[in-house]
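Engineer: When you get a sec, could you give me coordinates for this:
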Amino acid sequence: MSENEGDEGIEVPEDSPIIKKLMELDGVGEATALRLYENDYTSYESLSIASAEELSAATGLSVAMCHKIINSAREKLNIQIITADDLEKMVQNRGKITTGSSALDDLLGGGVPVGEVTEFYGEGGSGKTQLAIQLAVNVMLPKEKGGLDGNPFIIDSEKTFNPKRFREVAAAAGLDPDEALKRTRVYVARATDDQMATVEKILMDPDNTIKAWNTKLVVVDSVIGFFRSSKQFQGREHLADRQQKLNRHLHDLTNLADVYNIAVVVTNQIMSRPDVFFGNPNTSAGGNIMMHGPNNRINLRRSKGGLRIAHLVDSSYLPEGEAVFEITPQGIRDPKK
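Structural biologist: Model (predicted):
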């Protein structure tokens, strides 16, 4: 078979910029580009994070051909081995989103970072959704005010997004509430596969999602709800399947943050560990998959006087610590002294 294997006899959409862009990859002719397009591999980014095996299974192309296409896409994106010094500069220049609380920002090294997955977990009423709404508002702020001049995409799996509350927080942040709502994309997921497919859609079609909407923050509230409640995962015999799907979902979210340099925030529920007799028996739901997935993991809990305590439980680069904040009518703020 020729280098452009399987390229004969398939009609290509006339003057398609996506097809033309795909044809710039090594070994990709018109029909191969169309085959990639039909399987939602429409950008260099979506190809760069695929494995040759999964690309082959989706398109019918040989694994060797898929290796060639993926490597070419990575070269186009200038994905390469770099020095630790260059990596340090890249990390230092990454944007951050203010939480509205200087104490919580300090705990997170300056705010919620782009390029990473940040998890907030806690019991009901601990402030997870309030914090998610605050971040969705704050990402729209200019950079000098702690934002990213971007827009949020919220995947709501628990039907907790409240436009009225969003308006209150947006107005307090100095934004036009009507305009802020128009800039915010919300998808109410209805099942595990629906939630996963939404993230996959964003990941595979960045031109019509991330780039078209100027998305700088993706929120999943909550990441674990459907995985715990779905009938398909009831019973210990389905635990392995659930964890494999959850692992794939977190892998997609990690790629979303890393490849497109956006902030990803997930909220999570808690579960009680019966083997803990001293100290806090609560931990995040999802087992070891959730413990190793997010870059930063913060436990939220209630305190006296309506205050909330954020405990940075795990981070690959930040020290463990705590911060106190409160939820006011205006949003997340430092406690009044």
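
Engineer: Every contact and neighbour count from this point should use C-alpha atoms.
Structural biologist: OK.

Engineer: quick one, strands of the stretch 101-250 of the chain?
Structural biologist: Taking DSSP state E, counting those that start in this stretch as the criterion, the stretch 101-250 of the chain contains strands spanning 112-113, 117-122, 151-156, 185-188, 215-221.

Engineer: Look up how far residue 192 lies from the residue nearest the centre of the chain.
Structural biologist: Nearest to the geometric centre of the chain sits residue 264, at 3.4 Å (C-alpha atoms, centre = their mean). Per C-alpha to C-alpha, to the nearest Å, residue 264 is found 18 Å from residue 192.

Engineer: do residue 113 as well
Structural biologist: Between residue 113 and residue 192 the computed distance is 26 Å (C-alpha to C-alpha).

Engineer: Likewise for residue 257?
Structural biologist: Using C-alpha to C-alpha, one gets 20 Å for the distance from residue 257 to residue 192.

Engineer: got it, and residue 239?
Structural biologist: From residue 239 over to residue 192 the distance is 14 Å, taken as C-alpha to C-alpha.

Engineer: which of the two has more neighbours?
Structural biologist: residue 192 (22 against 15; other C-alpha atoms under 10 Å).

Engineer: Quick check, the more buried one in contact with residue 228.
Structural biologist: No. Taking contacts as C-alpha atoms under 8 Å, residue 192 lies outside contact range of residue 228: 9.4 Å.

Engineer: And the strands of the stretch 101-250 of the chain: which comes nearest residue 34?
Structural biologist: Proximity to residue 34, assessed across the strands of the stretch 101-250 of the chain by C-alpha to C-alpha, is greatest for strand 215-221 (26.9 Å).

Engineer: Would you mind pulling the contact partners of the closest one?
Structural biologist: Contacting residues not belonging to strand 215-221 are listed as 114, 129, 132, 136, 139, 148, 150-158, 160, 209-210, 261-268 [C-alpha atoms under 8 Å, 6 or more residues apart in numbering].

Engineer: how about 6 Å then?
Structural biologist: When contacts are defined by C-alpha atoms under 6 Å, 6 or more residues apart in numbering, strand 215-221 is touched by residues 150-157, 262-267.

Engineer: I have a second one here; can you model it like the first so I can compare?
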Amino acid sequence: MKPANTKEDVVPKVSNSSTLEEVEEEQLYAGPLKIEQLLAKGFVKRDLELLKEGGLQTVECVAYAPMRTLCAIKGISEQKAEKLKKACKELCNSGFCNAIDYHDARQNLIKFTTGSKQLDSLLKGGIETGGITELFGEFRTGKSQLCHTLAITCQLPIEQSGGEGKCLWIDTEGTFRPERIVAIAKRYGLHPTDCLNNIAYAKAYNCDHQTELLIDASAMMADARFALLIV
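Structural biologist: Alright, predicted model coming up:
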């Protein structure tokens, strides 16, 4: 996934001599490391293609994947899998860190509003990026409505308590309604067409199809800034 998870991630650090073009060429926010970085570690494009075919789109995905998952990819030997994991762990620094550093990172996590001040207060600021938030309740208690609202608020700028990213929606119950998106976008003074364009939608017809969609989603989130995934 490629949403910026901390407030510091979205603040460009530009020297006086930097041009706008130079800044745009660099990533102004932190996110998953693209798997292409493995090329600098001695791996070839074919290795990257095999990993992507296996649903592993980022350095982190490879670093945290079980060995059996890597070895199950056709064309990846056990020896190659070990080298891949070692290289990826070096790139993403997946070892221990000081608790104070982790505390500082937690303090800078981006949270975007639910659209309700009372609910934001209960959640201590809103929906937290980089984590899982589960909504559950009886039929017709507002779960789908809240998801539609979040699909808009995640697009708002950081300074407006937004996530400043796109939304990816995998519909398992057929509850997505673009008309609601249009209405909520107008409520926040946003252009409905732009908001709809920033939502990637797919309907999952069964568990296997949902798994396939999640693999496709990982590729999309590795290439663009998404702040929210709704399933």
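
Engineer: Need the TM-score between these chains.
Structural biologist: For these two chains in superposition, a TM-score of 0.78 is obtained (TM-score structural alignment, normalised by the length of structure 2); 198 aligned residues with a C-alpha RMSD of 2.1 Å.

Engineer: what's the helix or strand for the residue nearest to the centre of structure 1?
Structural biologist: In this structure, residue 264 of structure 1 sits in strand 263-268 according to DSSP states H and E.

Engineer: Downstream of that strand, the next helix or strand is which one?
Structural biologist: Using DSSP H and E, the helix or strand that follows strand 263-268 of structure 1 in sequence is strand 270-272.

Engineer: Mind listing what's buried along that next one?
Structural biologist: Of all the residues in strand 270-272 of structure 1, those buried under the rule 16 or more other C-alpha atoms under 10 Å are residue 270.

Engineer: equivalent range in structure 2 for that strand?
Structural biologist: Following TM-score structural alignment, strand 270-272 of structure 1 has no partner segment in structure 2.

Engineer: again with stretch 117-130 of structure 1
Structural biologist: Mapped onto structure 2 using TM-score structural alignment, stretch 117-130 of structure 1 spans residues 132-145.

Engineer: what do you get for stretch 299-306 of structure 1?
Structural biologist: Against structure 2, stretch 299-306 of structure 1 falls on no residues (TM-score structural alignment).

Engineer: what's the lengthiest helix in structure 1 in contact with?
Structural biologist: If you go by DSSP state H, structure 1 has its longest helix at helix 239-260. Contacts with helix 239-260 of structure 1, where a contact means C-alpha under 6 Å, 6+ apart, come from 115-116, 203, 263-264, 289.

Engineer: what inclination does it have with respect to strand 117-122?
Structural biologist: Here the directions of helix 239-260 of structure 1 and strand 117-122 differ by 130 degrees (axes from the mean of the first three to the mean of the last three C-alpha atoms, to 10 degrees).

Engineer: can you name the residues of structure 2 that helix 239-260 of structure 1 overlays?
Structural biologist: Against structure 2, helix 239-260 of structure 1 falls on no residues (TM-score structural alignment).

Engineer: starting at the chain centroid, how far to that helix?
Structural biologist: How far helix 239-260 of structure 1 lies from its chain's middle: 10 Å, per C-alpha atoms, centre = their mean, to the nearest Å.

Engineer: And that helix, what's buried?
Structural biologist: So, applying 16+ other C-alpha under 10 Å, buried residues of helix 239-260 of structure 1: 242-243, 245-247, 249-250, 252-260.

Engineer: related to what we said a few turns ago, got the strands of the stretch 101-250 of structure 1 as JSON lines, with distance to residue 22 of structure 1 columns?
Structural biologist: Listed next are the strands of the stretch 101-250 of structure 1 as JSON lines, based on distance: least, C-alpha to C-alpha, whole Å:
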{"stretch": "strand 112-113", "distance to residue 22 of structure 1": "31"}
{"stretch": "strand 117-122", "distance to residue 22 of structure 1": "29"}
{"stretch": "strand 151-156", "distance to residue 22 of structure 1": "27"}
{"stretch": "strand 185-188", "distance to residue 22 of structure 1": "28"}
{"stretch": "strand 215-221", "distance to residue 22 of structure 1": "23"}
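
Engineer: Of all those strands, which one is nearest residue 170 of structure 1?
Structural biologist: strand 151-156 (12.7 Å).

Engineer: Kindly name the residues of structure 2 that line up with that closest one.
Structural biologist: So strand 151-156 of structure 1 sits over residues 166-171 in structure 2, by TM-score structural alignment.

Engineer: Contacts made by the matching stretch with the rest, please.
Structural biologist: Outside stretch 166-171 of structure 2, the residues that touch it by C-alpha under 6 Å, 6+ apart are 151, 155, 198-204, 226-231.

Engineer: if we go to 7 Å?
Structural biologist: With contact meaning C-alpha atoms under 7 Å, 6 or more residues apart in numbering, stretch 166-171 of structure 2 is reached by 151, 154-155, 198-204, 225-231.

Engineer: same thing with stretch 128-135 of structure 2?
Structural biologist: Outside stretch 128-135 of structure 2, the residues that touch it by C-alpha under 7 Å, 6+ apart are 5, 109-112, 143, 227.

Engineer: For these, pick the one with the most neighbours.
Structural biologist: Each of the contacts of stretch 128-135 of structure 2 was scored for neighbours by other C-alpha under 10 Å, and residue 227 scores highest at 29 neighbours.

Engineer: Residue in structure 1 paired with it?
Structural biologist: Using TM-score structural alignment, residue 227 of structure 2 pairs with residue 216 in structure 1.
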